[in-house]
Each structure stands twice: as C-alpha cells, then as structure tokens.
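Asker: Give me the fold of what follows.
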Amino acid sequence: MTDLQRYSRQIVLPEIGINGQQMLRDSTVMLFGMGGLGSASAPYLAGAGVGQLLIADPDRLELSNLQRQVLYREADVGRHKIEAAAAQLRALNHDIDVVPLQPAAALARLHEADVVLDGTDRFSARFAINAACVAARKPLVSAAAIRFEGQIAVLDPTRRGGCYACMYPPQGEDAERCEDAGIAGPVVGTVGVMQAWLTLRRLLGLADDAGTLHTWSAEHLQWRRLTVSRDPNCPVCGTHDLDPA
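Answerer: Coordinates of the predicted model:
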C-alpha cells in the first residue's frame, strides 16, 4: 500500500503501471560522477523507485560546487560527495539501496548495472567508463555541460550506433572544466534531469534511444538530435563482437 501511495503519480501512467514500477524496483543503475549532473539525475532515479543506485565519485564537496550541485547542503562542504549524496538519497527514499563507491570499485561492479550513467568531467574517465561498458555490454548514458551548452548520448553498440570513442578520439585533450569555462547551474541541472529520463525510458522499455546524441543550447532553448554511427575502426567497440546476445 505504501508503494502505491508513493509512486501513484507514475503508476497511473499506462506506459508505466504496476509492472513498470516493479521493473524499476528490480533495476540497478550505476552513476559515475556526483557533481552537477549526478546530483540532478540521482534524486529523480531514487524518487522513481529504482531499486539500487551505485554512486561513484572520488571528490570532496567544495563551497563553489553548491552553485549547481543542489543535492548537497552547506554542512556537507568537506565531506566525500558519495557519502553526502548517499545520505540525501536515502532520506528521499529509504526503500532503495544506495551504495557509495570509489570509481575503481565501481568499475569492478559494473556488471551488476542495468544502465550506466557518466557524469564525469574528464575525457580520461569518460573513455575508461565507455571501454568498460562496451566490454561488459552495458548501455551508457553519457552527459556533459559547459557554459550554456549540454549534450547527452545514449550509447549501446549491441543495439545500434557507436560508442563514446566513435565520437571522440581517445588521444584528444582533456575536457574544459567548469572552474575555467564557467557553467550556469540550471544548464547542468536540465541535462542531468534529461539523463535520468533517458535512463528510465530504457529501464521501462519505453524507447530504444541507442545511437543518439542530444545537444542543447540553453541560450537559444534549442535541442538537436543527431545519430552516433559506429566506426568499424573504433579502437574500443570495433574490437568486440557486439551482435545482440
């Protein structure tokens, strides 16, 4: 009865219903990066009733993070983000399992996830997460935001399209960081919320967005959808047999 009350606003949707809610309860989602993207996507996944959230981030919270990482509070400054985030997510929904992990430990448990979210801010981390997802045949929802722009890619070469390394060369320079280029809080929040929605769509079987890249200009309030093609010479997904199992 408690579950029906808690999730009634989404259970009433015929596209979700009781069966869909059970699918969410039985799902595990892994989130790499609990910054602006992760602190926006994780509460919606927890609120929706995703049964287990594995959250990974090596950093401690800084005062400057609070401008956009709204999952946290001033009292959390100096704490490990994963510990502070886990406390907030458990307070939101005590029925789900929230597991804080360091990134290396998370990669070792990646096989447990139904969907992986990448909200990190370094190319080196993104390439490592992408390679692990390809090897484990796990769908990846990768997102980034800087200044007034954002992007989200749904990547699963076992279904359709390419992987992250098909879009960006592994030898590329590290990504711009928020402290250097700047970021408006609602921009990264919007992208993080959309990252959560694309994840829920996948878990519920509402759509197969594999092989798509969504870009957003906050200045012009404009979204674009592009296709991510698989590169047969990709050093990551091109070396695996990714035909559907």
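
Asker: Going by C-alpha atoms from here, please, whenever you check contacts or count neighbours.
Answerer: Will do.

Asker: neighbours around residue 205, how many?
Answerer: Counted with other C-alpha atoms under 10 Å, residues neighbouring residue 205 total 13.

Asker: before we move on, what about residue 11?
Answerer: By the measure other C-alpha under 10 Å, the count of residues near residue 11 is 19.

Asker: likewise the one 5 residues further on?
Answerer: Residues lying near residue 16 (other C-alpha under 10 Å) number 18.

Asker: Quick check: closest non-adjacent residue to it.
Answerer: Excluding the flanking residues, the one nearest residue 16 by C-alpha to C-alpha, 6 or more residues apart in numbering is residue 10, at 6.6 Å.

Asker: Any figure for the gap between the one you found and residue 90?
Answerer: Per C-alpha to C-alpha, to the nearest Å, residue 10 is found 20 Å from residue 90.

Asker: just residue 1 next, same as before
Answerer: 20 Å.

Asker: and what of residue 210?
Answerer: The gap separating residue 210 from residue 90 is 30 Å, by C-alpha to C-alpha.

Asker: same check, this time on residue 195
Answerer: To residue 90, residue 195 is 20 Å away according to C-alpha to C-alpha.

Asker: Pull out the buried residues from the strand or helix carrying the residue nearest to residue 16.
Answerer: Assigned by DSSP states H and E, residue 10 falls within helix 8-11. Within helix 8-11, the residues that count as buried by 16 or more other C-alpha atoms under 10 Å are 10, 11.

Asker: could you say what helices and strands it packs with?
Answerer: Helices and strands touching helix 8-11, by 3 or more C-alpha pairs under 8 Å, 6 or more residues apart in numbering; DSSP states H and E, are helix 17-25.

Asker: and this one, so I can compare the two:
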Amino acid sequence: MPNPDLDSETLDRYARQIVMDDVGPAGQAQLREGAVLVVGVGGLGSPVTQYLAAAGVGRLGLVDGDVVERSNLQRQVIHGTDDIGRPKVDSAAEFVADLNPDVTVETHESTLGPDNATALVEDYDVVVDASDNFPTRYLLNDACALTETPLVNGAVYRFEGQVTTFDGSGPCYRCLFPEAPPDGAVPDCATAGVLGVLPGTIGTLQATEAIKQLLGVGVSLVGRLLQYDARSLTTETIPFDARPDCPLCGENPAIQSLEDVTYEDSCSVPAE
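Answerer: Predicted coordinates:
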C-alpha cells in the first residue's frame, strides 16, 4: 500500500475525492503511485488524459504518432488552434502540465507495433485503448493479455460508442470479436463522421474504468460491453463470455507472443 501521507496542497487539490469512503488518503496515494498508458490522444484519448491527470494518476504514458489538424479540434479537446501542426503527444503533455503539475508524462511519438507494444505495455499498471483502428486494438489486446495488464477498450462511430474492460479474469477482445472486419467494411471518422461530444462521453467512461482498476473498487465492465446511443440517450449492457476456442485465452491458445499474429486483414494467427 502506498504511503498515504499527503501534503496540504495535495489534500486541497483532491479534497472531493479524498472525502469519499472508497478513495480516502490511501486511495489517493494509490492513484499517485499508479501508471496508465493511453494509446491515442485524439477524440477518446483527450478526455481520458484530461480526467486521469485531474484525478491525480501519477504517471501517464501517451502514445500517438500524429500531429494536430484543424479537423481534430471539433472533438479532441486537449488540443487548441495554436497546436495545429504539433505532435499530439507534445500538445497533450503541455495540457497536462498546466492542469496538474503533479503528474509525470512520458511521451511516445510513434505508432504502436509488435516490436514495441510489449515493452510499453508491461511498464504500466493499466492500458487505455483510445485508438481508431482494428490492428491496434487486436495488438493491444494480445500484448495486455500476455503481460497480464488490464486493458480498457473504447470505440465511437457517428452517434454510437462502446466501452469494455479486459483484465485476465474474463474474456478478451478476441472472444468478443474473433476477427477484424474486412478492410474498408467499417468507415473511419473522416468518412462516416462522429458527433463531437460522443468521444467525450466514451472517453470519460474509459477513464472511470481505469481509475476503478487502480483503486480496486466497484464492478468493472469485464465480460460486459456497454453500448451508448447518443441519438436516443440510451445505454445497453451486453454480457459476453470467454470462448473455449479463443486463440489467445482459450483452452488451447495458439498465440504465445505477438510474433504469432499478422496484424493485418483479419488480425488472426496465420494458418500453418
């Protein structure tokens, strides 16, 4: 258990959390000692980064190889007009430093791949998947499962979003989606569009799940997919089970390392 001794400025900053029975000084100290890797600091990663930093998570790793574009600003709220053309991780790190100087930010201006995913993931307590493509989602699922690192997944599309969590005690992403859809079957945001506030809602839920993982409180979304429809303002929680034939967490797993998978097309194990 981290040392719960907190100075007066810390007690003042986090007073509304510390007063809660499920947090208290010990819980706030746990957050301070916690480390979360956020993969993607765009639409989903913006609120995730903002609220994890505000909550006092001590170390944030930010992974993104893109630069800020004007079209991002409608939903990627930690970036501003003056940041256009800057690496997103630099803009995000500057935002966090201004919001909460207690937080250490580690920037990774790169694309996540099989060659660096494991080393990145295993250095953090929780990973938040705020990416926007299927190869990264499957890669993070596999890397987190192999390193036993909790993973919070989120996705958005037009008016709809979804969130779930994987922590090794239940099914993984491959149990929910055995294979990636064919290339081009699911339009990206540039083609299909997305309501600007939607990533804020889903990203905030992802941040909530990550904080619960660090604190060890509440009931997580492991084994449940929360679906949100902004058009009707309704939610539905769909349970799903582990698949005995899952190549990652099933009875006879075929995936022993990231080298066993071709993260293209279906993101599946190549046939022998």
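
Asker: pretty sure residue 31 of the first structure is in a helix, no?
Answerer: No - counting by DSSP: H, G, I helix; E, B strand; the rest coil, one finds residue 31 of the first structure to be strand, located in no helix.

Asker: Translate it into the numbering of the second structure.
Answerer: Aligning on TM-score structural alignment places residue 31 of the first structure opposite residue 38 in the second structure.

Asker: Give me the aligned partner of residue 100 of the second structure over in the first structure.
Answerer: So, by TM-score structural alignment, residue 100 of the second structure is matched to residue 93.

Asker: Wait, its match touches residue 47, no?
Answerer: Yes - assessed by C-alpha atoms under 8 Å, residue 93 of the first structure is found in contact with residue 47 at 6.5 Å.

Asker: Can you pick out the residue with more neighbours from the two?
Answerer: Taking neighbours as other C-alpha under 10 Å, residue 93 of the first structure and residue 47 compare with residue 93 leading, 17 against 14.

Asker: So which residues of the first structure form helices?
Answerer: Counting by DSSP state H, the first structure has helices at residues 2-6, 8-11, 17-25, 38-48, 81-92, 103-108, 123-136, 164-167, 178-181, 185-204.

Asker: Kindly reformat those as TSV containing distance to residue 222 of the first structure.
Answerer: Conversion of those to TSV gives the following (distance: least, C-alpha to C-alpha, whole Å):
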stretch	distance to residue 222 of the first structure
helix 2-6	34
helix 8-11	27
helix 17-25	30
helix 38-48	20
helix 81-92	31
helix 103-108	33
helix 123-136	25
helix 164-167	21
helix 178-181	21
helix 185-204	12
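
Asker: just to revisit the earlier point, counting neighbours, go ahead and name the busier of residue 1 and residue 90 of the first structure.
Answerer: residue 90 (15 against 5).

Asker: show me the contacts for residue 158 of the second structure.
Answerer: By C-alpha atoms under 8 Å, 6 or more residues apart in numbering, the residues touching residue 158 of the second structure are 189, 192, 193, 194, 195.

Asker: Not counting its neighbours along the chain, what's nearest it?
Answerer: residue 194 (3.9 Å).

Asker: Can you report how many residues lie near that neighbour?
Answerer: Counted by other C-alpha under 10 Å, the residues lying close to residue 194 of the second structure total 20.

Asker: Map it across to the first structure for me.
Answerer: Aligned partner of residue 194 of the second structure by TM-score structural alignment: residue 183.

Asker: contacting residues for that match?
Answerer: Residues near residue 183 of the first structure by C-alpha under 8 Å, 6+ apart: 145, 146, 147, 148.

Asker: The residue positioned nearest the centre of the first structure and residue 34 of the first structure, how far apart?
Answerer: Central residue of the first structure (C-alpha atoms, centre = their mean): residue 117, 2.5 Å from the mean position. Distance, residue 117 of the first structure to residue 34 of the first structure, using C-alpha to C-alpha: 10 Å.

Asker: Ok, residue 112 of the first structure next?
Answerer: Following C-alpha to C-alpha, the distance that separates residue 112 of the first structure from residue 34 of the first structure is 19 Å.

Asker: do residue 83 of the first structure as well
Answerer: Noted for residue 83 of the first structure: a distance of 10 Å to residue 34 of the first structure, by C-alpha to C-alpha.

Asker: Check residue 191 of the first structure too.
Answerer: 14 Å.

Asker: Residue 16 of the first structure too?
Answerer: Distance, residue 16 of the first structure to residue 34 of the first structure, using C-alpha to C-alpha: 27 Å.

Asker: How about residue 81 of the first structure?
Answerer: Residue 81 of the first structure is 7 Å from residue 34 of the first structure, where distance means C-alpha to C-alpha.

Asker: any common contacting residues for the two?
Answerer: Residues touching both residue 81 of the first structure and residue 34 (C-alpha under 8 Å, 6+ apart) are residue 57.

Asker: ok, now which ones touch residue 176 of the second structure?
Answerer: For residue 176 of the second structure, counting by C-alpha under 8 Å, 6+ apart, the contacting residues are 240, 241, 242.

Asker: ranking those by neighbours, who comes first?
Answerer: residue 242 (17 neighbours).

Asker: which residues touch that residue?
Answerer: Under the criterion of C-alpha under 8 Å, 6+ apart, the neighbours of residue 242 of the second structure are 170, 171, 172, 175, 176, 223, 249, 250.

Asker: Quick check: of those residues, which lies closest to residue 62 of the second structure?
Answerer: residue 172 (23.0 Å; C-alpha to C-alpha).

Asker: For that closest one, give me its contacts.
Answerer: So residue 172 of the second structure contacts 141, 145, 166, 242, 248, 249 (C-alpha under 8 Å, 6+ apart).
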